[in-house]
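[1] Here's a sequence, model it:
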Amino acid sequence: MSGEHSRSLSPFHRDPSPPSPEPPDDLVLTLDDETEDLLDSQAELVLVGRVLESKSYRQQAVTDALVFAWNLIREIQITPMAHHQFIFQFNHLLDVQNVLDGGPWAVTANLLILEPWNTTDRWDFTHVDFWVHFKGIPPELLHLELGFQLRKKLGSPKSVMLIQGSRASSPQAFLRCRISMDIRKPLKDTL
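    Predicted coordinates for the structure are as follows:
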C-alpha cells in the first residue's frame, strides 16, 4: 500500500540511549500505523505478553487456556505476534487488573510474561510478579514487618500478607509476599 510504513518493536531493547545495533530480524515485531494508533489510544486496556518457551505449545493454547483461566467479564482479542509474543486487547479495565494481579500465568507449563502497553513500544520481558511463601518462621518473629524486610531481599516488593489458620486440623502460619522478580537471575531457595 502506498504511503504505509511500519514501526519495528524490539522487546529486548531496554534503554533508547545510547544507540545499539539493530536486533536480529527474528526479534523484531512490526505493527502497521493503524494498529499501533488503536493500541496507543486504548493503552490501559492492552497488555503485551511473551511466552518463555521451555516446552512446545500451540498458539491456540494461549487463547484457549488463558481465556478460561482468566474468567473475564468481557471478551478479549488475542493477536499472535512473532517469536512467542502476543497482544492482549481487553474490553474492561477490571479484567486487565485481575489478570495482572492474578499471575503469574503459564501456557502448557511455559511462563507467560505480561507487561502493560506503553507508548515507547519497548518491553523487556524480564520481570514477573510471584507469590512467595515464607514458612518455618518462629511464631515470635511472624510479623508483617519481617515480611517487608524479607521481600526486599528477593526483588521489588508489592504486598505482604500474614496467613494464619489451620489445614487438615493442623495450625498454619506463614508470610505470603508478592514480589516482582528479575527472571534473568537464579531463584533463591533460602535467605
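
[2] Please make it C-alpha for all contacts and neighbour counts, starting now.
    Fine.

[3] which residue is nearest the middle of this structure?
    Leu114 (2.9 Å; CA atoms, centre = their mean).

[4] and that one, helix, strand or coil?
    strand (DSSP: H, G, I helix; E, B strand; the rest coil).

[5] Tell me if I'm right that it and Leu47 touch.
    Yes. Using CA atoms under 8 Å, Leu114 is in contact with Leu47, at 6.3 Å.

[6] How about the contacts made by the residue nearest to the centre of the chain?
    Residues near Leu114 by CA atoms under 8 Å, 6 or more residues apart in numbering: Leu47, Val48, Gly49, Arg50, Leu100, Phe125, Val128.

[7] which ones are touching the third one?
    Taking CA under 8 Å, 6+ apart as the contact definition, Gly49 lies against Gln85, Phe86, Ile87, Phe88, Leu112, Ile113, Leu114, Glu115, Phe125.

[8] Pipe those into JSON lines and attach distance to Gly3 per row.
    Listed next are those as JSON lines, based on distance: CA to CA, whole Å:
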{"residue": "Gln85", "distance to Gly3": "27"}
{"residue": "Phe86", "distance to Gly3": "27"}
{"residue": "Ile87", "distance to Gly3": "25"}
{"residue": "Phe88", "distance to Gly3": "28"}
{"residue": "Leu112", "distance to Gly3": "36"}
{"residue": "Ile113", "distance to Gly3": "35"}
{"residue": "Leu114", "distance to Gly3": "33"}
{"residue": "Glu115", "distance to Gly3": "31"}
{"residue": "Phe125", "distance to Gly3": "32"}
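
[9] for comparison, sequence B:
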Amino acid sequence: MGYKALYTRLMQLWKPGTALELVDLGHGCYLAKFNSLADLERVVTRGPWLVQDHYLTVRQWFPTFRPDNDHIVKTMAWVRLPGLPLQYYNDDLLTTFASGIGKPPWKDTLIVRLLGKTMGYKALYTRLMQLWKPGAALELVDLGHGCYLAKFSSLADLERVVTRGPWLVQDHYLTVRQWFPTFRPDNDHIVKTMAWVRLPGLPLQYYNDDLLTTFATGIGKPVKINSNTSLASHALYALMCVEIDLSQPLVPLVSTDEEVFKVQYEGLHVICLNCGRYGHKTVQCQFDALAEPFIPVEIVEPENYMEVSSVVVPTPVVPRVSAPMPAILFGGMVGGDTSTLHPASPAAF
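    From the prediction side, this is the model:
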C-alpha cells in the first residue's frame, strides 16, 4: 500500500488528537511517532486494526529492529463463534473459549503504576529489570498518567511478578494488575493494593500462622505471612502482607479480648489526619471527620523482604472468631486458653 494512502487511512482509523508522523522504513515497515501518549495508548490497546481487510501489526519500537529482517510470527485477530448459545455470553467463558484458539491479547500484559510517586521511564524500566529479573524479554509502554503497560514474553515471568509482590520502588508500592480491554489511564482510580504491615511488640505466643492470619483479617485481606520474626530496635514485630482498601480509613489498632496492638504500615507516605485514608493531605480532605476519636496511623520505612521466607495464605480465607493458643511455642509452654482477635476500637487504646 502506498505511503499516502496508508497515512490517510491511519488518520481515519486512529483519529489522533495531535500530530502523527509516519516514516517509511522500507520492506513494508513504517515508524509511527506520536506527540501524545494518550493517542499511542489507544492504538496499542484498542486493536486489532484492519486496513482494506488486512491486519495492521502494531509493536513497540526497539533499538535492534531491522526492517530488512523483520519476521512477523504473532498478530492479534478477530475470531467468531457462530451459533454460540446465549448462556455462554459472559466475559469469563468467552475468555476461556479464546484461550483454546490462541492467547488473549491481554493474557501476557500487566498494568503497573507507582503509588504516590512519579518516575521517569528509563529509571523505572531499569529498576523493574533489577527487581523482577525476567528470564525473557520485557516490554514497557508508557501510557501516560503514571500508568505503564508491561508486556511479558514469558508467562512464567508474569506469574512471578503477580505472586511474589508487593513490590517497592524507592519506598513506594508498585501496583500490578492484569490488563483489561476497558482500562483507561486517564480515569484510573486505584482502590486496593498489597502492603506490608507490622504488629510491633506482639507477644511470642501469637507467632503462628493461624493467629497471625486472624490478625491480618482485621486489617485487610490476608495475602501472606512472613515466617521469620524480624528484630528492629530491640523490639520484635510480626510481619504480614495484606490487601488493603485505600478508599476506607486504615486500621490503626487490632486487639484480643485482653490486649491492644498497634498496626504499622510500610511505604504508605500520605495519610490524612482527618479521615484516616491514604492518598491526600488533611487540607485536601473531602470526607467527614471520623466519628470516633482519631488514632494516627503509624507509617514506617520499608525493608527488603524479597528473599525472606513467606507462608502464602490460602484463598478464600475464612476469618476465625476464636483462635486457640498453641500448646508449645519455641520450646516453651504456654496456656491452652483461647483469645478472640478483632480490630480494636479507639476507646480500647
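
[10] among the contacts of Leu114 of the first structure, which are in strands?
    Leu47, Val48, Gly49, Arg50, Val128 (DSSP state E).

[11] Dump the residues you listed to TSV, plus distance to Glu140 of the first structure.
    Formatted as TSV, these follow (distance: CA to CA, whole Å):
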residue	distance to Glu140 of the first structure
Leu47	42
Val48	43
Gly49	42
Arg50	42
Val128	31
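
[12] In stretch 103-112 of the first structure, which residues are buried?
    Gly103, Trp105, Ala106, Val107, Thr108, Asn110, Leu111, Leu112 (16 or more other CA atoms under 10 Å).

[13] wait, which of those is closest to Leu187 of the first structure?
    Of all these, Leu187 of the first structure sits closest to Leu111, with 14.6 Å by CA to CA.

[14] That closest one matches what in the second structure?
    Matched by TM-score structural alignment, Leu111 of the first structure corresponds to Tyr173 in the second structure.

[15] quick one: its match and Gly165 touch, right?
    No. Contact criterion CA under 8 Å: Tyr173 of the second structure and Gly165 do not qualify, at 9.5 Å.

[16] Spatially nearest residue to the aligned residue in the second structure for Val51 of the first structure (excluding sequence neighbours)?
    Residue pairing (TM-score structural alignment): Val51 of the first structure is matched to Leu114 of the second structure. Spatial nearest neighbour of Leu114 of the second structure, chain neighbours left out: Leu174 (4.4 Å); criterion: CA to CA, 6 or more residues apart in numbering.

[17] Quick check: the one you found vs Met119 of the second structure, distance?
    Applying CA to CA, to the nearest Å, the value for Leu174 of the second structure to Met119 of the second structure is 11 Å.

[18] ditto for Gln205 of the second structure
    Distance from Gln205 of the second structure to Met119 of the second structure, by CA to CA: 43 Å.

[19] and what of Glu266 of the second structure?
    20 Å.

[20] the more surrounded of these two?
    Glu266 (19 against 13; other CA atoms under 10 Å).

[21] Would you confirm that that one contacts Cys241?
    No. Glu266 of the second structure is beyond contact range of Cys241, at 10.1 Å (criterion: CA under 8 Å).

[22] hey, what's in contact with both of those two?
    Ala195, Trp196, Val197.

[23] Closest to Val23 of the second structure out of those residues?
    Ranked by distance to Val23 of the second structure (CA to CA), those are led by Ala195 at 45.1 Å.

[24] Counterpart of that closest one over in the first structure?
    So, by TM-score structural alignment, Ala195 of the second structure is matched to Phe130.

[25] can you check Ala123 of the second structure too?
    Taking TM-score structural alignment, the alignment pairs Ala123 of the second structure with Ala61 from the first structure.

[26] can you confirm its match is in a strand?
    No. According to three-state DSSP, Ala61 of the first structure belongs to no strand; its state is helix.

[27] What's the end-to-end length of stretch 254-264 of the second structure?
    11 Å.

[28] Just give me which of the contacts of Leu114 of the first structure are shared by the second structure.
    Shared with the second structure under both residues aligned by TM-score structural alignment, their matches' CA atoms under 8 Å, the contacts from the contacts of Leu114 of the first structure are Leu47, Val48, Gly49, Arg50, Leu100.

[29] what's the most distant pair in those residues?
    Arg50 and Leu100 (13.9 Å).

[30] what about the two, which has more around it?
    Arg50 (23 against 18).

[31] For the closest residue to that one other than its chain neighbours, give me its contacts.
    Spatially, and ignoring its direct neighbours in sequence, Arg50 of the first structure is nearest to Gln85 (4.3 Å; CA to CA, 6+ apart). Taking CA under 8 Å, 6+ apart as the criterion, Gln85 of the first structure is in contact with Val48, Gly49, Arg50, Val51.
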